[in-house]
Each structure stands twice: as structure tokens, then as C-alpha cells.
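Novice: how does the following fold in three dimensions:
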Amino acid sequence: MAIKEGDTVKVEYVGLLDDGSVFDASETHGQPLEFTVGGGNVIKGFDDAVRGLEVGEEKEFRLEPEDAYGEYKDALIDTVSRDLVKSSMEMEVGKTFWVQAPHGQTIPAKIIDLTEDEVTFDLNHPLAGKALTFKIIIVEA
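Specialist: Sure thing, here's the model as predicted:
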């Protein structure tokens, strides 16, 4: 039976960047990805791609940034006083912290510059601005 809105599915997947490198795979997590179609728990393009498939069916598809993690936005670069950063972790360029956004969601914030007085964070998702290719197989629906 074809997968539709509201169905719970289990999917084995491999996610690739344009250079062929793997950025994520269900094998890494030791189990298939399970989600409810249309539930908003996966990126829109992935959610759309499983609709109409059946158990055992395989598919390869490419998502442009707007259907994945969005475009990279310079507006999501923010510099704050070092005094405002409360963390037991040592701060260094390249390190990622998880911060709570005003609406309660936790988002990654990567340090891209550090001075004695200020910290500059990049709040873009690490995959923002990137096209993603997925190879999937539906294992349960």
C-alpha cells in the first residue's frame, strides 16, 4: 500500500553532499529513521519523497537548499559580549554550542570568531545552503 500523510514509516537512508561525501546515514544510528509522514519531524523534501512509495521500494533524490535546511543567511551571524556566554565548555573557533532560541527550540551555534571581549556565532544549520542527495529504502510502513 502506498505511503500517505499520517503513516508512520521506517526508512534506511544515506545522505550525500555534492562532493559525494556522506553527511548522515541510518546505519550510523544503528536503526532506520522512523517518522510520521506530514508530522514535521524531518525536512520537507525528505517527507515529500516518501509519499507514494511502498515497503521495499528504493529511491534516490536530490533536494535543493529550500527543500532541505534552507539557504545560508548572513543575518544569522551574531556577535555578543563574551560575558553573556555562560558555558563550562572552553570557547574556541570551530566549536559548536547548543543554544536555546527565544521560542524554546535548541539550535547549534558555531563559534567563527573569538576576541578577548566578544564571541561571533554562526547560527545557520551546518547544512544550510547545501543541496543534499538521499538514497532511501522503505523498510516498514
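
Novice: when you work out contacts or count neighbours from here on, use the C-alpha atoms and nothing else.
Specialist: Fine.

Novice: tell me the contacts of the closest residue to residue 56 other than its chain neighbours?
Specialist: Distances taken as CA to CA, 6 or more residues apart in numbering put residue 138 closest to residue 56, at 5.3 Å, once the chain neighbours are dropped. Residue 138 makes contacts with 9-12, 50, 53-58, as judged by CA atoms under 8 Å, 6 or more residues apart in numbering.

Novice: buried only: go through the residues you listed for me.
Specialist: Buried by 16 or more other CA atoms under 10 Å: 9-12, 50, 53-55, 58, out of the contacts of residue 138.

Novice: would you list every one of the helices in the chain?
Specialist: With helices called from DSSP state H, the chain shows them at 26-29, 44-50.

Novice: out of the ones you listed, which is the most enclosed?
Specialist: helix 44-50 (a mean of 18; mean count of other CA atoms under 10 Å).

Novice: which residues touch it?
Specialist: With CA under 8 Å, 6+ apart, helix 44-50 has contacts from 3, 37-38, 61, 63, 67-68, 138.

Novice: can you put these in JSON lines and add distance to residue 130?
Specialist: Listed next are those as JSON lines, based on distance: CA to CA, whole Å:
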{"residue": "3", "distance to residue 130": "27"}
{"residue": "37", "distance to residue 130": "23"}
{"residue": "38", "distance to residue 130": "23"}
{"residue": "61", "distance to residue 130": "14"}
{"residue": "63", "distance to residue 130": "9"}
{"residue": "67", "distance to residue 130": "10"}
{"residue": "68", "distance to residue 130": "8"}
{"residue": "138", "distance to residue 130": "24"}
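
Novice: this one as well, want them side by side:
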Amino acid sequence: MAKAQQTSKNSAGPQSKIKVKKGDFVELDFVGRIKATGQIFDLTVEEIAKKEDLNREAKFEPMVACIGSGQLIAGFDENVDGKDVGQEMEFDITPEKAFGKKNPKLIQLTSLQILRKRNINPVTGMQLNIDGTVATVRSVSGGRVILDFNHMLSGKELHYWVKIRKIITDKEKQVNSIIKMLGVPCDVSFKDKTATLKLKQEVPKQIKDTISKELKKHVSDIEVKFTV
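Specialist: Here you go, the predicted structure:
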């Protein structure tokens, strides 16, 4: 189980003392670190990003997520569920509740020549897209390359600082949150309980049905339309 060390800080406001529950959409600030090294791997707080001299071109802003929807890793969900709006907390998450343990079967040996035929010149630490799957180059030696197809944070214990800013009831923001989770490239507009998704290109009906089902599962009392 993920161990939590909660702070007792609560920001005053109209939603203070409201408890977060599964199915709620919440606006969060967080800083995620690899526990062993303190290295930041993800965050939403621009001030900390500047202080740590992280990617200056990235956009740092609070995240909206639906608790219990699968948007967040299991250990994150468990630690936020039941907490007060406005609360700040810190907790550790074991690999089992984060990105899983490393799977040895996902570490593969390949030929340097094969990669070079694809115009890839691998170096240790590089991330590659191999047939749609991300792999990390673990070593390059003697014409052989070891590729690791595990998630880059698999096997890592994580440490989070989190602030629950507020509960989001605006349905357009809720829809946008789920669309972002699904990775659907589209523009969203919302009117009279209908979410209209303007797709970048036409997609099969089966995909539209899946998107619509996910939206209606997490956002109550809406209809979904698609345009191109």
C-alpha cells in the first residue's frame, strides 16, 4: 500500500471541508519525484518549474482529473480519495501502485545494424519509438543494443506533494479532462447538455462510440455529437 504523510494545511474558501470522493472531478496541483533521487518527473506548478530550471517551453497549470476514472495512477487516487478540498499532502507510492515492477520480458536485445537501417543511431538513455511503442536504450555495445520497453518509471518508488484546489462541476471542463485522458485530438464546445467534439479528421464509428461511452460514464446527463 502507498504510505501517506498528510499535512494539516487547508486553504480557506467556499469548498473547504468538502471531501473528495470517487467520481468527483478535482483541480489539482502536484509535484511528482522519484523518491530515491528527488528528481522531478512531472509537475503542474510553474514557480517550481522555473526554480528547478525545467522545460521553459512547457505549460505548467493545475490538472483536472476524475477520481477513480483511471486518469491517475492507483496510489495517487487512493491518497486523494476522501481528503478535504484545499488540503495539501505528501505521500509515497510503491511501484505496485504506480507504474508497476519491471518486467524482464520487456527488456530486449537487438542489432545495432537493424536500428541504423531505420536511420536510428542509438545512445544510452535515448527514448525510441519502435513500431508505436516507446523503448529506452539501456546500453549500446559490440553491435548490440539493449532496449527496455517498460515504462520509464516502472520499478520506481515515487513521492508526491499534492494540493487539492477545488472540485470542478463545469461539464465542459469535465469533458475536456476525459478527452485529454483518451488522447483524442479535437476541439470541444458545450451547449444545452450537448458536448460537440470537432475532430481533426474522420474516425470509424466504433471509435466514436467508445469515446461517447467513456464521456457518458464519467460526466453525468450529457449527449455527445461529433463533427469534422
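
Novice: number of residues surrounding residue 227 of structure 2?
Specialist: 12 (other CA atoms under 10 Å).

Novice: scratch that, residue 75 of structure 1
Specialist: 9.

Novice: distance to residue 106 of structure 1 added to the helices of structure 1, as CSV?
Specialist: Below are those laid out as CSV (distance: least, CA to CA, whole Å):
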stretch, distance to residue 106 of structure 1
helix 26-29, 20
helix 44-50, 19
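
Novice: out of those helices, which is closest to residue 96 of structure 1?
Specialist: Checking those against residue 96 of structure 1 by CA to CA gives helix 26-29 as the closest, at 20.5 Å.

Novice: the closest one: how far from the chain's middle?
Specialist: 15 Å (CA atoms, centre = their mean, to the nearest Å).

Novice: against which helices or strands is it packed?
Specialist: Packing partners of helix 26-29 of structure 1 (3 or more CA pairs under 8 Å, 6 or more residues apart in numbering; DSSP states H and E): strand 8-16.

Novice: what comes into contact with the strand it packs on?
Specialist: 22-27, 31-37, 132-141.

Novice: ChimeraX command for the buried members of these?
Specialist: Buried subset of those, written as a ChimeraX selection, criterion 16+ other CA under 10 Å:
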select :25,26,32,33,34,35,36,37,132,133,134,135,136,137,138,139,141
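
Novice: the aligned residue in structure 2 for residue 72 of structure 1 - how many residues pack around it?
Specialist: Superposed on structure 2 with TM-score structural alignment, residue 72 of structure 1 falls opposite residue 102. Neighbour count for residue 102 of structure 2, taken as other CA under 10 Å: 19.

Novice: how many residues are close by residue 33 of structure 2?
Specialist: Quick note: residue 33 of structure 2 (other CA under 10 Å) scores 20 neighbours.

Novice: my bad, residue 111 of structure 2
Specialist: 14.

Novice: give the buried subset of the contacts of helix 44-50 of structure 1 as a PyMOL selection command.
Specialist: If you want just the buried ones from the contacts of helix 44-50 of structure 1 in PyMOL, going by 16+ other CA under 10 Å, the selection is:
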select buried, resi 3+37+38+63+67+68+138
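
Novice: would you map the strands across structure 2?
Specialist: For structure 2, the strands defined by DSSP state E occupy 4-10, 25-34, 40-43, 63-66, 87-93, 107-111, 127-130, 133-141, 144-148, 158-167, 186-191, 194-199, 223-227.

Novice: among these, which comes closest to residue 216 of structure 2?
Specialist: Between the strands of structure 2, strand 223-227 lies closest to residue 216 of structure 2; by CA to CA that is 7.6 Å.

Novice: residues in contact with the closest one?
Specialist: Looking at strand 223-227 of structure 2 with CA under 8 Å, 6+ apart, the contacting residues turn out to be 193-199, 208, 212, 216.

Novice: residue contacts, the match of residue 72 of structure 1?
Specialist: 150, 154-155.

Novice: closest to residue 72 of structure 2 among those residues?
Specialist: Of these, the one sitting nearest to residue 72 of structure 2 (CA to CA) turns out to be residue 154, at 15.1 Å.

Novice: can you tell me what that closest one aligns to in structure 1?
Specialist: In structure 1, residue 154 of structure 2 lands on residue 128 (TM-score structural alignment).

Novice: can you verify my assumption that its match contacts residue 71?
Specialist: Yes. Counting by CA atoms under 8 Å, residue 128 of structure 1 does reach residue 71; the two are 5.3 Å apart.

Novice: aligned partner of the residue nearest to residue 56 of structure 1 in structure 2?
Specialist: Counting by TM-score structural alignment, the partner of residue 138 of structure 1 is residue 164.

Novice: next one: the residue of structure 2 positioned farthest from its centre from residue 9 of structure 2, what distance?
Specialist: Computed with CA atoms, centre = their mean, the maximum C-alpha offset from the centroid of structure 2 is found at residue 142, amounting to 37.0 Å. Using CA to CA, to the nearest Å, we find residue 142 of structure 2 at a distance of 55 Å from residue 9 of structure 2.
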